[in-house]
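> got a predicted structure here, sequence first:
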Amino acid sequence: MYGLVDATSFYASAEKVFDPSIRNRPVVVLTNNDGCICAACPIAKRLGIPKFTPYFQIKDLLHKHGVVIRSSNYELYADLSERMMTVISRFCDNQHIYSIDESFLYFNNFHKTITHWYDYGHQIRKAIWKETRLPVGVGFGTTATLAKAANHAAKKLSGFDGVAVIDTKSSASAVLQRMNTADVWGIGNRITKRLALQNIHTALDLAKQNPKDIRQQFSVVTERTVNELNGISCLSWGDVKEPKKEIFSTRSFGQRISTYSVLNTALASHAGIVAKKLRQQSSQVKKLMVFAASSPHDNDYYKQAVVYPFAIPTDNTSQLAQAVSLVLPQIYQSGVNFYRCGVGAIELTSNTFQQGDLFDIDNNNPALMECFDNINKRYGAGSINIASAGQTQKWNMKRHFLSPQFTTNWQHIPKISC
């Protein structure tokens, strides 16, 4: 049996955890630089507030309904996500964290002690709520795709109360006939449109198709989806989420920058983020792309990108920052007001298999990087950093509605007066 636990409107729900005064109010969270709405709690959704709408276009509507506005508090979200995943791990043999608010569960030996999956789902929900105050939906299915479908039903279909179980053909049909093909995990908009031309509109319609015919018309991935909808497990954890083949860190600035040193600081900071993500998935970079650009709305639009090849693949933060410094003279241009910059690892290799170089010294120093990550994990992101990334970052994104970082900043620890 598979399971999927998914937080409800995670960003918006996370904002309510340490602020009980807004738990019964509509809350929306904005994207980088307070640009668009990226998350809305269920109360806000009932007001008809659409996601990904620019904030300035809907500002008056939000004010009219008394909506609480928050900037993206990534530090808080990451910490609450880790806490939620830790609670979930106690309820299964094998856990696969799919995203910041989603986790797949696989039950091998646990299922022998579980007599009622519906009740077990509510045990998971109650434990997560008690320890993190995050609302979640729980879905169980005989395959990973059916678990995803059950989770969709638990959160979005009427007649369910946060938990759904698909363990028989009848329970599968009851859910799949109420789901559009676009709601099926792995079926994108392009495939949905092609399926509609063949009068395939629901998930149940898709499940009834001949897998071999689907493979010929679409792909082996879509064929697997059809099999999974029929209870035939085809996906392993590696199929669910493979290591990224490219890793980027990019962001527009809160204010334009035009000086060489500040641009170097911004790019070095992005290099640090990329290096951290490389280490998290046990990868190293062979080629690093560094770029910076002005706004496309400027009269004289400027963009420059340079690819730096490493003699020996690396995940060392200082090595990536050094590469940034080496290519920056080719990117920077005096008089340009830079609006955006970024760093991307565009050719990756696994840490498992490495080919050394006879003439170049390997300066990766994995022990140092492990210490570096452990300090930031224990004392909060940014507690230790490379010097070139700077201590004060005036170029940071706008976050005018930022809530306190209750769990990662000593200055923001909640205070209780009694």
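Happy to help now that I have it. Values in this document were obtained by computation on a predicted structure and should not be read as measured data.
> contacts, neighbours, all on C-alpha from now
OK.
> what sits against L235?
144, 224 (CA atoms under 8 Å, 6 or more residues apart in numbering).
> cutoff 10 Å now
143-145, 221, 224-225, 228, 241 (CA atoms under 10 Å, 6 or more residues apart in numbering).
> how near is it to F253?
40 Å (CA to CA, to the nearest Å).
> one more: S261?
15 Å.
> neighbour count winner among those two?
F253 (19 against 15; other CA atoms under 10 Å).
> now the more buried one: which helix or strand?
F253 belongs to strand 247-257 when elements are defined using DSSP states H and E.
> what is that strand packed up against?
Here strand 247-257 touches helix 260-280, strand 283-293, strand 338-350, going by 3 or more CA pairs under 10 Å, 6 or more residues apart in numbering; DSSP states H and E.
> kindly recompute the last result at 6 Å.
The contact analysis (3 or more CA pairs under 6 Å, 6 or more residues apart in numbering; DSSP states H and E) places strand 247-257 against strand 338-350.
> got another one to weigh against that:
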Amino acid sequence: MSARVMSVLETYSPTQELYSIDEAFLDFTDLYPGRQDPFAYAQQIKRSVQRQVGIPVCVGLGPTKTLAKLANFAAKKWPKTGGVVNLSDPDRREKLMKIVPVDEVWGIGRQLAQQLNGLGIQTVWDLAKQSPQKMQQRFSVVMARTIMELNGISCLDLETVAPAKQQIVCSRTFGRRLTTYGELHAAMAEFTGRACEKLRQQQSVASQVSVFIRTNGFAPHEPQYQRQASRCLVFPASDTRVILATVESLLSSVYHAGFGYYKCGVQLGDISPALAPNQLDLFDDRAGAGKVDGRVMQTVDAINRRYPKGIAVAAAWIDQNWKPRAHCLSPRYTTSWRELPIVHCR
């Protein structure tokens, strides 16, 4: 559904940044000046997404990304706006900023908002009137850029190409308590495969592998146990088999029998581009093997793209009834042929 929304949005602007699964930035700079009212153009986008995808959206307009986010917040909060707010006008911008708390600014979290409140900065308008230079000295350059963006000075360009992830985590909460090493191993193997596939999709390799296991902290009547372990790889890798061997070793070191485990996960860190030069071992003959391993993983990924979950590198034979129960899934009639509603006409 996210891809469908984004495909509609990209027809309205050649420059698009996919910010999250349900949010995107569009650049209208070269589209509407002198030719079309931006507010009417935004309303047209809203109607198109509703008509073509069936999902309601809100649109915020502004001369900077931070102001556009603030406008989008106002469009969602106050229904009278009709789902579209334009903060290009300085007077309207000031009026809104004076009634919106500072923690609604993009990039201002709870702790940072508390620090600003301690300085007497309660609203977005209070923050916008601060000196960028003084706030940079007290906080960071990010704060200075935020203040400049609130004043209509663009400091953040659209990222048309998503940056590579610096950390990949794959974890799940189980549908029941896991009590044996084999069950945890099966879950950890599947998470490792997913994490490595994401790593290869962005053409990266990881140098650090971490695992964690834990019981349910919200069930104090149950015995509690949680552990985490990490290890640096000798050579950066994206091969599922290589990373899985490390995960298995780490899991063995942290597993302790006698507990009902509620959640586990795999984390890949110290990520770098796969083509970046790395320090090699003079006595390690891995050049040819690396090429073969790369082709094997590419083949596995290609098969799984064509037949989702067609191949699991390891532990697929173990019973997987540990997976989360999905009793309340929404019907997927827009994405699954098998779940299309059936209409009987008499």
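Good, I have the coordinates. Every value quoted in this text rests on a predicted model; they were computed, and no experiment measured them.
> hmm, back to that, which among the contacts of L235 of the first structure end up buried?
Burial by neighbour count, 16 or more other CA atoms under 10 Å: within these this picks out 143-145, 221, 224-225, 228.
> and those, which two are furthest apart?
T143 and V221 (14.6 Å; CA to CA).
> now check F401 of the first structure against the second structure: what is it aligned to?
Pairing criterion TM-score structural alignment: the partner of F401 of the first structure within the second structure is identified as C328.
> helices of the second structure, residue ranges please.
Taking DSSP state H, the helices of the second structure run over residues 2-9, 38-52, 65-77, 90-97, 110-118, 124-128, 132-138, 141-150, 181-201, 240-254, 287-306.
> please convert those to TSV, extending it with distance to D103 of the second structure.
Converted to TSV, these look like this (distance: least, CA to CA, whole Å):
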stretch	distance to D103 of the second structure
helix 2-9	27
helix 38-52	26
helix 65-77	11
helix 90-97	12
helix 110-118	5
helix 124-128	8
helix 132-138	16
helix 141-150	12
helix 181-201	33
helix 240-254	40
helix 287-306	41
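> closest one to Q267 of the second structure among these?
Per CA to CA, nearest to Q267 of the second structure of these: helix 181-201, 7.7 Å.
> circling back to that earlier point, save the buried ones among the contacts of L235 of the first structure as JSON lines, and put in distance to I114 of the first structure too.
Formatted as JSON lines, these follow (distance: CA to CA, whole Å):
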{"residue": "T143", "distance to I114 of the first structure": "17"}
{"residue": "A144", "distance to I114 of the first structure": "18"}
{"residue": "T145", "distance to I114 of the first structure": "21"}
{"residue": "V221", "distance to I114 of the first structure": "32"}
{"residue": "R224", "distance to I114 of the first structure": "28"}
{"residue": "T225", "distance to I114 of the first structure": "27"}
{"residue": "E228", "distance to I114 of the first structure": "23"}
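> count of residues packed around the aligned partner of P211 of the first structure in the second structure?
Applying TM-score structural alignment, one finds that P211 of the first structure aligns to P132 in the second structure. Number of residues near P132 of the second structure (other CA under 10 Å) recorded here: 20.
> what helix or strand is A44 of the first structure on?
Here A44 of the first structure sits within helix 42-46, counting by DSSP H and E.
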